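S.K.: Sharing a model prediction with you, sequence too.
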Amino acid sequence: MALVLVAWMLAGLLLAIQAWVSGALREEPVALSRATVIWLTWAGLWALLTPIVIALAARFPFERRRTLRAAVIHLAFGAALAALNLAAFSALAPYIGAISAGQTWLETFVRLVRSAFLLNVPVYGLIVGAAQALRLTRSARERELRALQLEAQLADARLLALRAQLQPHFLFNSLNTIAVLMREDVDAAERVLVLLSNLLRRALEISASQEVELGEELAFLEAYLGIEKARFPDRLTYSLDVDPKLLDVKVPSLILQPFVENAVRHGLATLGRAGRIEISATRFGDMLRLSVLDNGIGMDRMAGEGVGLSNTRSRLALLHGNRHSLVLANAPGGGLQASITIPIGSPEAR
């Protein structure tokens, strides 16, 4: 508010100087002190109205598909506030020397209607335009900041994926599985070797994009789960229930990986019975729900959220704001269900 007041006082002083110089050039001299009082009063009234105009600009912004509506609304409010400024200025006119010699108050009011009112409406438009420009600038900076934060989050996600897939014990277990299968089932050993190759290739060459097609995300998970199933053929089953029409929908890259890894780590590793992991994707209007369900130990015995889950929450918030949800809950039959709901479509397009 202080900055607004200072800006209007400077504008009032400049207009007073302009009126003084203009009067001198027309040989109709106006006292600088009188011009200063008049224009500072006018500017002060607009300083009081500016917060209202800024609030209206925020409430009715000029947006795609709503430009005409915003224009009509602001035209109405502009006329109303211009009239309010004019009424207040006219009421103060006798006390600030705004009534010229030989004129009545009514004559002065009529003169102000012709001049000041036609000035006040464009002033309202300038304030709305400035507020709109500031809003767009702020939004651009926020998008840039979100983009930088998302790049950092994605780098962390890729690092976590690489760490999970390239850690020595994972490679050792995978290679040991292949070695065992080579003596028992060469074809199965070859399949696991191909899965491991695909997994490592995807981990090393994963796209730098924030989003990938759901089909790519599922292919990465299938390679990971295929290797784990080869290690524990009788202790792990998994299924994917996804409408083929959803495979090209964009989702945050590696968004499901932390939940699948947790299902294996906290389910299969400590479960006395066979482990089951169910991955599904369902569309609800313009929203996509992704789900990872296991029959493991559930939330009560988990140590809490790891870095991967925390990273996932942050990425979802940065990508989709409040248009997302991430829910972790114990499944009715035991185990844990992780559900993510996000809008369908690129964040840049919304």
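M.R.: All right, it came through fine. Residues are numbered from 1 along each chain as shown.
S.K.: alpha carbons only for contacts and neighbour counts from here, please
M.R.: Fine.
S.K.: All the helices of the stretch 201-350 of the chain, in order from the start?
M.R.: When assigned using DSSP state H, counting those that start in this stretch, the helices of the stretch 201-350 of the chain occupy the ranges 214-231, 257-263, 307-320.
S.K.: Which of these has the highest mean neighbour count?
M.R.: The highest mean neighbour count among those, using mean count of other Cα atoms under 10 Å, belongs to helix 257-263: a mean of 22.
S.K.: Please state the offset of it from the chain centre?
M.R.: Put simply, helix 257-263 sits 26 Å off its chain's centre (Cα atoms, centre = their mean, to the nearest Å).
S.K.: so what secondary structure elements neighbour it?
M.R.: Here helix 257-263 is seen to pack against strand 287-294, helix 307-320 when contacts are counted using 3 or more Cα pairs under 8 Å, 6 or more residues apart in numbering; DSSP states H and E.
S.K.: alright, now check it against this:
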Amino acid sequence: MDTFHLGQTGDPSADVDAAWREPFAVAAPDALSRRREVALVLGFWLLVSPMWALSIYASAQFGRHPYSVLVAVGLGLSDAGCWAALSLATLVAARMRPPERSRRGRAVLFHLAVALLLVALRQVLLHSLIWLADGRPEARLYVIRGVLGIPSDLVVYLVLLLAAYGYEYFRRYRERLLASVALEHQLTRTQLRMLKMQLQPHFLFNTLHAISTLVHQDADRAEHMIASLSDLLRASLTHQQTQEVPLSEELATLQPYLDIEKTRLGDRLSVEMAVGPDTLDAVVPHLLLQPLVENAIRHGIAPRRRPGRVEVSAVRSDGRLHLVVSDDGRGITGPLRPGGIGLASTQARLEQLYGEAHGFHVRSAPGEGTRIEITLPYRAAFPTPGAPA
């Protein structure tokens, strides 16, 4: 049996620090953003350097090696450059080791090693320059000064690290918020188009044609089809501003469509529902199942004369919701391609809503039917306090 996969499957985190970790899932900044960050850091330390130069100049006047203004400015700029480089390195380290609770111990060891390395390099460079400015006296005193300066520099590194985490969290949270707003606008603009894709003209045409035929043959069945079509359109439009609904509502929306197809195809179509009671409160995309069931009926059952079966199942396992739409129809005779409107639109919606946390797989073989499997993170529409996910 041939198989192809649309989207990817991943396990969503259930850690209590998920809200902290999620913003770090956003992509790293682009080249322009990195240049702005470098300019901001350099600008800040450049503004600080005159104060350091003044402090170095003033303190040197009371020592054995007074500096000229030029030397003091050079030392101030050098120290500012060291801190600028250390600040940028701290930002890179923060991005390499985000504060995930499950890996917090490794992050502490990583930052401790980075801090000791960077601080030691700064002390070596700074006191080497001071030693040269002082006329190269005995180096022992400068080594002692450098060692004594490490603890205070470690405190500064900690402050810089916290600032880097705060900045990175804000940046990625803002990017995620902007992406969410953009997605909301995009989904709003495409709602009518999605509705047209899900309730395709051929389906409406076939339904109306069947109704017109039944009017003269079986008025009761024709009236039933009209009522079902009305219910389906009403349900579709009622939730047009809603992207996700409980599975129970999704199944209720699917039922009028199934009634129409059963009326149209008669004994040639049978439908089985295998939905676990613990899945009915699971949140799913609105109008997720209808285009998939329509695809199964249109391509698998309707083209042949003998009866066929469509099955819809839902199972909850390990914090995941597993949905399956299968049929025992003709199957896909040619190469498996995600080119159908129903499959392509479903794939795009799941990708936008869940990213890598979803799975979408299609299996089919000629004469053996088609099976569409969807996995989503389980989220209850009305969560019970203290209930397991």
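M.R.: Yep, it's here. Keep in mind the model is a prediction, meaning the values are calculated, not measured.
S.K.: sorry, back to before: want to throw the helices of the stretch 201-350 of the first structure into CSV with distance to G334 of the first structure?
M.R.: Output for the helices of the stretch 201-350 of the first structure, formatted as CSV (distance: least, Cα to Cα, whole Å):
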stretch, distance to G334 of the first structure
helix 214-231, 21
helix 257-263, 12
helix 307-320, 20
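S.K.: Out of the ones you listed, the one nearest A164 of the first structure is which?
M.R.: helix 257-263 (8.6 Å; Cα to Cα).
S.K.: quick check: that closest one aligns to which part of the second structure?
M.R.: When the second structure is aligned by TM-score structural alignment, the counterpart of helix 257-263 of the first structure is residues 290-296.
S.K.: follow-up on the earlier one: and of the helices and strands packed on helix 257-263 of the first structure, who's closest to P122 of the first structure?
M.R.: Of those, nearest to P122 of the first structure by Cα to Cα is helix 307-320, at 37.4 Å.
S.K.: residue contacts, E37 of the second structure?
M.R.: The contact partners of E37 of the second structure, taken as Cα atoms under 8 Å, 6 or more residues apart in numbering, number zero.
S.K.: ok, now how distant is it from H127 of the second structure?
M.R.: From E37 of the second structure over to H127 of the second structure the distance is 28 Å, taken as Cα to Cα, to the nearest Å.
S.K.: Name the nearest residue to A19 of the first structure, ignoring sequence neighbours.
M.R.: The spatial neighbour of A19 of the first structure that comes closest, neighbours along the chain excluded (Cα to Cα, 6 or more residues apart in numbering), is A35 at 6.7 Å.
S.K.: counterpart of the one you found in the second structure?
M.R.: By TM-score structural alignment, A35 of the first structure lines up with A72.
S.K.: for G321 of the first structure, same thing?
M.R.: Applying TM-score structural alignment, one finds that G321 of the first structure aligns to G355 in the second structure.
S.K.: ok, E272 of the second structure to S180 of the second structure distance?
M.R.: The spacing between E272 of the second structure and S180 of the second structure, counted by Cα to Cα, is 37 Å.
S.K.: Just want to know which of these two has more residues nearby.
M.R.: Higher neighbour count among E272 of the second structure and S180: S180, with 14 against 11, using other Cα atoms under 10 Å.
S.K.: Wasn't the more buried one part of a strand?
M.R.: No: secondary structure of S180 of the second structure (DSSP: H, G, I helix; E, B strand; the rest coil): helix, not part of a strand.
S.K.: What segments of the first structure are strands?
M.R.: The residue ranges that make up the strands of the first structure, judged by DSSP state E, are 211-213, 236-242, 250-252, 275-284, 287-294, 325-330, 336-343.
S.K.: what distance separates the third one from the centre of its chain?
M.R.: By that I understand strand 250-252 of the first structure. Average the C-alpha atoms of strand 250-252 of the first structure, do the same for its chain, and the two points are 15 Å apart (Cα atoms, centre = their mean).
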